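Enquirer: no sequence on hand, only this structure:
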């Protein structure tokens, strides 16, 4: 769905922000007015425009807070957080750019100020992981009585824990707890702890499940995991090893992270061998492509940033480890695999994942006609929540009966 821009990446990120208005995390008019000030394809123009909007709405939130207008302050802080994240989004070509931490910190602080003003705010969680902790927020179910079904919710390649807020609230309205979290390579963990992505994501989810089971609100028989975007690889990978999951959602499904980017006429092992022997020429070609393609420029820069790769070739070699051919058949819990009619990030990957599964499975397609065919249904979050969480409620109810 083209929105404001012809550039695919700029259009998608604008739609992503517009869709968040349905969840109270942006406002349509603010997004459109900001987008119209941006020079198409210009990363600095994008950053400056969203920063100006973030700072303006942040200042409004502060004025409302000083005046004791709790609701107005909460809503403005929440929108400012989203706009600070947007301002930071295209900065990863230079990992040392101080604006990365500055704008991301502003996002985190505004989000904290917003949720502290909720009638029932989520609780901050520090999830023990190796020699450190992972960040999380625990949202208690609106339904009475304990323990309840619990959704573990994570983002993917470029999202944040703050962006998950609207989905977490939707889960609680349906009688489920929700624990949002970030792992290595994501959000705060890559920016402030310096931990890059790891392909064996089961070790991350093991820590999250361990933490969830310490909470009396959680029914240990009804724990589900949802991964969004690249999380559509990470969640199934974890589910192949984590037997305590009662259900898993891949939104959208990813069987092979690099699958759609590999040469179709060269066997995988042969391509890897070629790439190892020709890193310099691959890097030179990647730089030419990045100079003329916004998608490639952002994707390669963010990949190197979140994987701690030194070059495009190094990132490609690291990313080749993220595929499920040897483990998809091990998944035992019910799986929901989601695809979009206009999926641009991982075309064909959801079907490959679905076909490889041997567990109880459901394939859910969102379409252009519904306004939901884009990657992760960013333009139609309410419809997505309805269909996805209705499936999850039914599945977890059946698991409890079984």
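Expert: All right, it came through fine. No experiment lies behind these values; they were computed from the predicted model shown.
Enquirer: C-alpha only now, for contacts and for neighbours.
Expert: Noted.
Enquirer: now the strands for the protein?
Expert: In the chain, the segments counted as strands under DSSP state E are 123-129, 132-139, 148-154, 177-181, 218-228, 247-251, 335-340, 361-366.
Enquirer: now the fourth one against strand 123-129, angle please.
Expert: Angle between the axes of strand 177-181 and strand 123-129 is 60 degrees (criterion: axes from the mean of the first three to the mean of the last three C-alpha atoms, to 10 degrees).
Enquirer: so how far is strand 177-181 off the chain centroid?
Expert: 13 Å (C-alpha atoms, centre = their mean, to the nearest Å).
Enquirer: ok, residues contacting it?
Expert: With contact meaning C-alpha atoms under 8 Å, 6 or more residues apart in numbering, strand 177-181 is reached by 134-141, 148-154, 161, 164-165, 168-169, 171-172, 208, 212, 217-218.
Enquirer: whichever of those end up buried, select them in ChimeraX.
Expert: In ChimeraX, this line selects whichever of the contacts of strand 177-181 come out buried by 16 or more other C-alpha atoms under 10 Å:
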select :134,135,136,137,138,139,140,141,148,149,150,151,152,153,154,161,164,165,168,169,171,172,208,212,217,218
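Enquirer: also this one, for the comparison:
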């Protein structure tokens, strides 16, 4: 029997609808890192009040806020205020990201909104003189995967540890910026934020679908990092969130060059997760509309997508892992049960492994800790910097 959906009582906006509530939380979560403004979020949510479930209206209202804030950025640029323009472009990035997530099909209008998001992030990066932010291409089979590299090095020959940072089922390389990238740089760890197969620009503009053997992307990323003079090839880790808990665990188990692994949210049997969702006619807690599955896998039906997901199981994979492993999960994660975290932890073959469950009492108990990143991110990043032997320069 499928468990009844619980109201999202942890979210003041749209508590009656998990998907809408959780996605508002995604935007709220990046306020401390400059990715959004509470007043702007509130304005959008007030316009959406009484329209829960109307994804077209969601697309229009968040997109309109993106347009508004991008306009502020352009005006600030015109008057020579780089700092204000940078801040506005960063927030516009998040609002376009929120808008496009629910839009199906991924038609020309949806893709234009997504392109506005990537353009705003790129312009913000160009205005940010605090960091060396590079938009790069990672050679991958017969194409390339788009990525963002932020160096912690003080010079081109200052070899620093690095982490491959991937999102999950429905994130992207731009959103990763707001999830602790600056903190990692401050700790002396360079960041390669990747749009991996089935994710971000890779699937939208290059037709690269989701796949189970994610080490193909992980190995491509390490090959690229090893070619940089400012990266210590012996100190490269991998971290990913949500479905990325599968990506990172798979990569670290199959690619021995990774020296540390963070699964930011457990995935044990993704086929089971989606089988249950489909059997419940998508009545279970979902982060995005159910159509995302068929689209991101490049399949033509749920049946075909489920066949592809049969490979997304870790029981026969993670016993091979031998690098340090950190698994973090929320006690009240309503997308993936905490029991899956215990299964993954027990099966992992690493001698140095840590399971951290954030509780309801302390906060950060929801999926990937989006209800309180401020306590989760420092723990994750401190562990990663320690295992990679990083020291801030």
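Expert: Yes, it's here. Everything quoted here is computed from the prediction, not taken from an experiment.
Enquirer: nearest to residue 115 of the first structure, of the strands of the first structure?
Expert: strand 123-129 (9.5 Å; C-alpha to C-alpha).
Enquirer: so for the closest one, what gets flagged as buried?
Expert: For strand 123-129 of the first structure, by 16+ other C-alpha under 10 Å, it's 125, 127, 129.
Enquirer: looking at these, spot the one nearest residue 304 of the first structure.
Expert: Nearest to residue 304 of the first structure among these, with distances taken as C-alpha to C-alpha, is residue 129, at 23.3 Å.
Enquirer: counterpart of the closest one over in the second structure?
Expert: Aligning on TM-score structural alignment places residue 129 of the first structure opposite residue 140 in the second structure.
Enquirer: and for residue 395 of the first structure?
Expert: So residue 395 of the first structure corresponds to residue 387, using TM-score structural alignment.
Enquirer: same deal with residue 251 of the first structure?
Expert: Match for residue 251 of the first structure (TM-score structural alignment): residue 264.
Enquirer: let me see the contact set for the nearest residue to its match once chain neighbours are set aside.
Expert: Nearest non-adjacent residue to residue 264 of the second structure, counting by C-alpha to C-alpha, 6 or more residues apart in numbering: residue 241, 4.3 Å away. Residue 241 of the second structure makes contact with 166-168, 263-265, 368, according to C-alpha under 8 Å, 6+ apart.
Enquirer: what's the local residue count around the closest residue to residue 195 of the first structure other than its chain neighbours?
Expert: Using C-alpha to C-alpha, 6+ apart and skipping residues adjacent in sequence, the residue nearest residue 195 of the first structure is residue 184, 4.9 Å away. By the criterion of other C-alpha atoms under 10 Å, residue 184 of the first structure has 20 neighbours.
Enquirer: and the residue nearest to residue 264 of the second structure, how far from residue 170 of the second structure?
Expert: To residue 170 of the second structure, residue 241 of the second structure is 10 Å away according to C-alpha to C-alpha, to the nearest Å.
Enquirer: cool, residue 380 of the second structure as well?
Expert: 21 Å.
Enquirer: residues in contact with stretch 306-317 of the second structure: which ones?
Expert: So stretch 306-317 of the second structure is contacted by 211-213, 246, 249-250, 253-254, 267-271, 274-275, 297, 344, 347 (C-alpha under 8 Å, 6+ apart).
Enquirer: aligned counterpart of residue 103 of the first structure in the second structure, please.
Expert: Using TM-score structural alignment as the criterion, residue 103 of the first structure maps onto residue 113 of the second structure.
Enquirer: spell out the residue ranges of the helices in the stretch 51-200 of the second structure.
Expert: Counting by DSSP state H, counting those that start in this stretch, the segments of the stretch 51-200 of the second structure that form helices are 55-78, 82-101, 108-127, 173-176, 182-186, 200-204.
Enquirer: that should have said the stretch 251-393 of the second structure, apologies.
Expert: 270-279, 291-297, 302-309, 338-347, 373-387.
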